[in-house]
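Asks: Sequence and computational prediction follow.
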Amino acid sequence: MAVGLAKLLNNFIVPSISLLNRCRFLVDIAQNSIEASQNNKCLAEFSKFYSSLILQCIEKKSLSDSRAVHARVIKLGILSLNVGNKLHYAYIKCGSIVDARKLFDELPERYLISWNSMISFYVGRRKCRDAILLCIRMVSEGVLPDEFTLSSVFKAFSELGLVHGGRGAHGMAVVLGLEVSDAFVGSGLVDMYAKLGKMNDAQLVADRAMNKDVVLFTALVVGYTQHGDGGKALDVFVNMINRGIKANEYTFSSILITCGNLDDLSVGKLVHGLLVKSGLELAVTSQTSLLTMYARCSLVDDSLKVFKAMLHPNQVTWTSLIVGLVQSGREEIALSKFKEMICSSALPNSFTLSSVLQACSRLAILEGGKQVHGMVMKFGLDGDRYAGAALVDLYGKCGSIEMARSVFDSLVELDVVSMNSMIYTYAQNGFGHEAIKLFNAMKDLGIEPNEVTIMSVLLACNNAGLVEEGCQIFASNRNNPNYELTRDHYACMVNLLGRCGRLEEAEMLIKEVREPDVVLWRTLLSACRIHGEVEMAERAQSRVQNLAPNDDGTRVLMSNLYASTGNWSQVIEMKSTMREIKLKKIPAMSWVEIDKKVHIFMAGDWSHPKSKEILETLEYLIEKVRSLGYVPDTRFVLQNLDEESKERSLYCHSEKLAIAFALWMTRNRSTSIRIFKNLRVCGDCHSWIKFVSKVVGREIIARDAKRFHHFKEGLCSCGDYW
């Protein structure tokens, strides 16, 4: 009977019948057979057959078939150690953690491999606490862990950030004699300590290991790279090469990132050469790290060349390229590559979209940013903190406070990054009180401010003229143990005090800094320029020249100061010096985006195709604003001209041309006008735009080099303090 049944089972291959139906058919045969005979050979044949079926389930990764086989095995009563463990593995391969654990608990006995598989499965599914608890149960049942068990447990403790537990697992490895003898354990320990931020422990384990392999060295390199110690990462890499151990693609990937972080192009090129020699240049991780390294070393063309050579760039590669382009200030190319990425059907992630939003915010492309916002919503990333902070920053830098606040309020979880973005948005747009209110709310939300927060709220006080509030925030945070205020914070305070006329206090504050830099003294000089304080300005100029003899900005400021005080002989002398050293002032320019096209204007430049219409609109506006009381402020003409020529010069400022053009192009619309300028808006233009906003009855939003101005109904959001 058993021999005949075995033959039947071996020949039972009918492709048209599903695995489930085959099981049901065989169960009917089996029930009759077992009732007729309790032959052990018969049961063995069934076990053998069902084992083969389980292997098919594993190959197909079919959860339904695995469950069907499980049910038949239970019904037949043949859930042996061998069949049970194979079925357990099938559930793991099918990805069902519930079925796998339920069967695991039902098994009368378990192989060590089943314990390891279940623990590893938990770790892979980020159920690290369950993995650790199962390991504890394993030991309590008298089953000793091996190198594979410990490797999974190390990962579990590192994922949970449990240093004490990790050290306990390390102790178990020592007791079992696996710490130094097994390369798998040694590498796992190094990786665990590196992820826990304990690089000294990682290095000690590596030093004791007898079997140093590429995995161990790579774990060390990655650890030092991730914790910002590029020098030691390079030392480990060199040590590995000197030992004759060949780097793998992950070693190369990490060390190239290190070279990029260190801006060390010479070493980066040497590593590139080793990568080519090793034959791993075409590995995706290697190419991604290569283009990242070149981008961080400001060699964007080399980065693009590496990318062009890639046959099938993936999401990570596209993202690395776009991030690198944005960080290198190549926003236009980054946006172009993003469009290519979408066309290639590669899906962006939160980092991709955050970088693209950053590019849009730097270029002040509001409409493009709105389209990316739509993608953020489409991909369900509107709750992501990085994308959320980038959206707040975008709308803030485009002057859309309402949208920025709307995005901020929709964030599921607030953190210091999103709070900083919103505070900076308020600061840049002159909403000082709102920024301070949000800053004070951080404590109630349990969010600890950092040095970026302090910088943003001080900037808010700067742009709103909130001198006393700024002084109080600065005083209460200058000795905070959680962070150290930098020269930038002091420069912000010097600007705050200097702009309101408290120049002596500003100068004294600079002297408190251990080593004042050019920025601090130039900030004081700029404040002296506003108040016409020549003597202090000359002292500040002397300090700057000692630190940076060829500083261009200082000479421009001094020339403007002398011109504003009518000291034309000094202006002539200063300009003569500037010509001798071939110094050129940055030309003032303004631009405006109309119907997805950017139009750029420079002072006195009538080369625009619509110059006739611009001039007509400008003349109309000048006539209207004069009737409302506008008087040209010729103090802002830094040339020795007669009054009439000075007035004509003021009418040709770039921001006036941009506004005239925008009003003519949108004459049938009621939307806001947004213009941008590369330098600070002058006092005369500021007054003129206020009158224009009243004449046309439309909001005019102007972003200059320092901040936003929202002009509406004859008033500006800055309260005439900027």
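Replies: Now that the structure is in, tell me what you want to look at. Numbering: from 1, shown residues only.
Asks: only C-alpha atoms for contact and neighbour calcs from this point on.
Replies: Noted.
Asks: distance of the nearest residue to E179 once chain neighbours are set aside from Y111?
Replies: Nearest non-adjacent residue to E179, counting by C-alpha to C-alpha, 6 or more residues apart in numbering: A173, 5.3 Å away. For A173, the distance to Y111 (C-alpha to C-alpha, to the nearest Å) stands at 20 Å.
Asks: Tell me which of the two has more neighbours.
Replies: A direct count of neighbours by other C-alpha atoms under 10 Å for A173 and Y111 places A173 higher, at 22 against 13.
Asks: Give me the contact list for stretch 245-264.
Replies: Residues outside stretch 245-264 that contact it (C-alpha atoms under 8 Å, 6 or more residues apart in numbering): 213-214, 217-218, 221-222, 225, 230, 233-234, 237, 240-241, 265, 267-268, 271-272, 275, 280, 283, 285-286, 288-290, 292-297.
Asks: at 6 Å what do you get?
Replies: T218, V222, T225, G230, G268, S286, S289, M293, R296, C297 (C-alpha atoms under 6 Å, 6 or more residues apart in numbering).
Asks: dump the residue contacts of the last one.
Replies: Contact partners of C297, counting by C-alpha under 6 Å, 6+ apart, are G260, D263.
Asks: If we go by neighbour counts, what in stretch 253-270 is buried?
Replies: For stretch 253-270, a neighbour-count test (16 or more other C-alpha atoms under 10 Å) marks 253-265, 267-269 as buried.
Asks: Now name the helix or strand holding the residue nearest the centre of the chain.
Replies: A centroid search over the chain (C-alpha atoms, centre = their mean) returns F351, at 5.7 Å, as the residue closest to the centre. F351 is located in helix 350-363, with elements delineated by DSSP states H and E.
Asks: in the next helix or strand after that helix, what counts as buried?
Replies: Following helix 350-363 in sequence order, the next helix or strand is helix 366-378 (DSSP H and E). Using 16+ other C-alpha under 10 Å as the test for burial, helix 366-378 gives L366, G368, G369, K370, V372, H373, V376.
Asks: what about versus this one:
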Amino acid sequence: MRERKVAPDSFSYSSAIAACEKGVKPHEALQLFSEMKQKGIPIHEQTYGAVIAACEKGILWQQAIELFAEMPQAKITPNLVCYSSAVSACEKGRQWERALSLLAEMRNREAGGGQKIVPDLIIFNSAISACEKCQEWENALVLLADMQKQSLQEDLFTFGAIVSAMAAGKKWQLALAQLARMRECGLPPNAFSCNAAITACEKCGEWQQALALVAGMRHFGPEPGLISYNAALSACQRVGAWEWAVVLMEDLKAGALHPSLQSFSCGIKACAAGGRWQECWAMLQQMHASAVDPDNSVYNVVAGACEVGEQRQHVLTLLAEALQDGLASCVYIRAQS
């Protein structure tokens, strides 16, 4: 267009910015938007919507919020797209208070033509996710109630964020209640929701509930993954349920999953808490066989379990291994005592 010496107008700029949004090119969108301002080309709410969305998708959440905030000064009324992108930007920036403020503002504002702007499912999901990321579980529940009053049907994203918010708030009973609600709505819980519920139980010391959730995943789906097993192992570690930690480690390997450092660490610590030096030693050997390098904490816990079990030779063996790995300080103290 410029090569043919035809001056770009509002429509052509807006189309170009919309293309940048679809291609997730926020910097290019901002450059075009800046040119429009410099040249005095009329800017409409659709243009603002596109450039705000481009910034939001490109993780430039601060710029997205700033652009939205300047709309009143430009005497342009935000439309649903502008609000949706702005709330999503707040979610990415963990600005939960700003997200709730935008929701309240929507309810008191009319779009062009005098029609009310009604928050949709996407906007509610973004606001709930913002609360979840900031551990504002009570506000997440308030938003969920508002959704239901508006007759909006929750989706997998809604439930995932809500259950995760309950986990962050250590509200395991509410997390399980939301899983049950998912089934009532005809939505089989996905891995994210199940893992969040297991984490909620783990944080609250409800290890038996965590184990029941993993068992439920094995029988009804989705198949538990490494995150599921690690959360359950951590729950067992908290209470020293070493027998179940051993079972989980066996199930994990039987499911063709590869235990991580966290898996072994939780299993070993659970066995140590139960005074089971043999199991600690066996898991350490499994770590070596799985090419998972023990850290200082693992060596120290195994050494402590062997010390309690009066297995001095094992402590000396651990010292040699730890020296080779450059992690010998704690084991050395035990070996010398």
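Replies: Received, thanks. None of the values given here were measured: they were computed from a predicted structure.
Asks: quick one: TM-score?
Replies: Here the superposed chains carry a TM-score of 0.69, computed using TM-score structural alignment, normalised by the length of structure 2; 298 aligned residues with a C-alpha RMSD of 4.1 Å.
Asks: circling back: counting neighbours, which of the contacts of stretch 245-264 of structure 1 comes out on top?
Replies: Taking other C-alpha under 10 Å as the neighbour criterion, M293 ranks highest of the contacts of stretch 245-264 of structure 1 with 32 neighbours.
Asks: Return the residue of structure 2 aligned against it.
Replies: Aligned by TM-score structural alignment, M293 of structure 1 pairs with V301 of structure 2.
Asks: Double-check that its match belongs to a helix.
Replies: Yes - remark: V301 of structure 2 belongs to a helix, assigned using DSSP: H, G, I helix; E, B strand; the rest coil.
Asks: with the buried residues of helix 366-378 of structure 1 in mind, which one is nearest to R22 of structure 1?
Replies: V376 (48.6 Å; C-alpha to C-alpha).
Asks: Just give me how far the helix holding F351 of structure 1 sits from the chain centre.
Replies: In terms of C-alpha atoms, centre = their mean, to the nearest Å, the centre of helix 350-363 of structure 1 is set 9 Å apart from its chain centre.
Asks: Can you report how many residues lie near L9 of structure 1?
Replies: Counted with other C-alpha under 10 Å, L9 of structure 1 comes out at 16.
Asks: ok, now how distant is it from A2 of structure 1?
Replies: Relative to A2 of structure 1, and taking C-alpha to C-alpha, L9 of structure 1 is found at 10 Å.
Asks: what's the counterpart of E136 of structure 2 in structure 1?
Replies: That one, E136 of structure 2, aligns with K127 by TM-score structural alignment.
Asks: Tell me how many other residues crowd its match.
Replies: Around K127 of structure 1 there are 16 residues (other C-alpha under 10 Å).
Asks: Ok, C471 of structure 1 next?
Replies: 15.
Asks: ditto for the one 4 residues further on
Replies: By the other C-alpha under 10 Å criterion, the neighbourhood of A475 of structure 1 contains 11 residues.
Asks: what's the helix or strand encompassing it in contact with?
Replies: A475 of structure 1 belongs to helix 467-477 when assigned by DSSP H and E. Outside helix 467-477 of structure 1, the residues that touch it by C-alpha under 6 Å, 6+ apart are L458, C461.
Asks: ok and the helix or strand just after it relative to helix 467-477, angle-wise?
Replies: Downstream of helix 467-477 of structure 1, the first helix or strand assigned by DSSP H and E is helix 487-499. Angle, helix 487-499 of structure 1 to helix 467-477, by axes from the mean of the first three to the mean of the last three C-alpha atoms, to 10 degrees: 150 degrees.
Asks: and helix 487-499 of structure 1, which stretch of structure 2?
Replies: Under the alignment (TM-score structural alignment), helix 487-499 of structure 1 falls on nothing in structure 2.
Asks: other SSEs contacting that helix?
Replies: helix 503-512, helix 518-531 (3 or more C-alpha pairs under 6 Å, 6 or more residues apart in numbering; DSSP states H and E).
Asks: Format these as JSON lines; extra columns: mean neighbour count and distance to V571 of structure 1.
Replies: Converted to JSON lines, these look like this (neighbours: other C-alpha atoms under 10 Å; distance: least, C-alpha to C-alpha, whole Å):
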{"stretch": "helix 503-512", "mean neighbour count": "16", "distance to V571 of structure 1": "23"}
{"stretch": "helix 518-531", "mean neighbour count": "22", "distance to V571 of structure 1": "14"}
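Asks: Tell me which of those helices lies nearest to I92 of structure 1.
Replies: Proximity to I92 of structure 1 (C-alpha to C-alpha) singles out helix 518-531 among those, at 61.1 Å.
Asks: Export the helices and strands packed on helix 487-499 of structure 1 to a markdown table and append columns for distance to T149 of structure 1.
Replies: Compiled in a markdown table, those are given as follows (distance: least, C-alpha to C-alpha, whole Å):
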| stretch | distance to T149 of structure 1 |
| --- | --- |
| helix 503-512 | 58 |
| helix 518-531 | 57 |
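Asks: closest one to T319 of structure 1 among the ones you listed?
Replies: T319 of structure 1 lies closest to helix 518-531 among those, at 34.5 Å (C-alpha to C-alpha).
Asks: Would you check the span in structure 2 matched by the helix or strand following that closest one?
Replies: Per DSSP H and E, helix 518-531 of structure 1 leads on to helix 534-547 as the next helix or strand towards the C-terminus. The alignment of helix 534-547 of structure 1 onto structure 2 (TM-score structural alignment) finds no residues at all.
Asks: what's the angle from the next helix or strand after helix 534-547 of structure 1 to helix 518-531?
Replies: Where DSSP H and E defines the elements, the next helix or strand beyond helix 534-547 of structure 1 is helix 552-564. In terms of direction (the same axes, to 10 degrees), helix 552-564 of structure 1 departs from helix 518-531 by 10 degrees.
Asks: Same question for helix 552-564 of structure 1: list its buried residues.
Replies: Neighbour-count burial for helix 552-564 of structure 1, counted by 16+ other C-alpha under 10 Å, picks out T554, R555, V556, L557, M558, S559, N560, L561, Y562, A563, S564.
Asks: for these, which one is nearest C23 of structure 1?
Replies: Closest to C23 of structure 1 out of these is T554 (87.9 Å), distances taken as C-alpha to C-alpha.
Asks: quick one: the closest one from R529 of structure 1, how far?
Replies: From T554 of structure 1 over to R529 of structure 1 the distance is 11 Å, taken as C-alpha to C-alpha.
Asks: do the same with G230 of structure 1
Replies: Separation of G230 of structure 1 from R529 of structure 1 (C-alpha to C-alpha) stands at 44 Å.
Asks: does S129 of structure 2 belong to a helix or a strand, and which?
Replies: S129 of structure 2 belongs to helix 121-133 when assigned by DSSP H and E.
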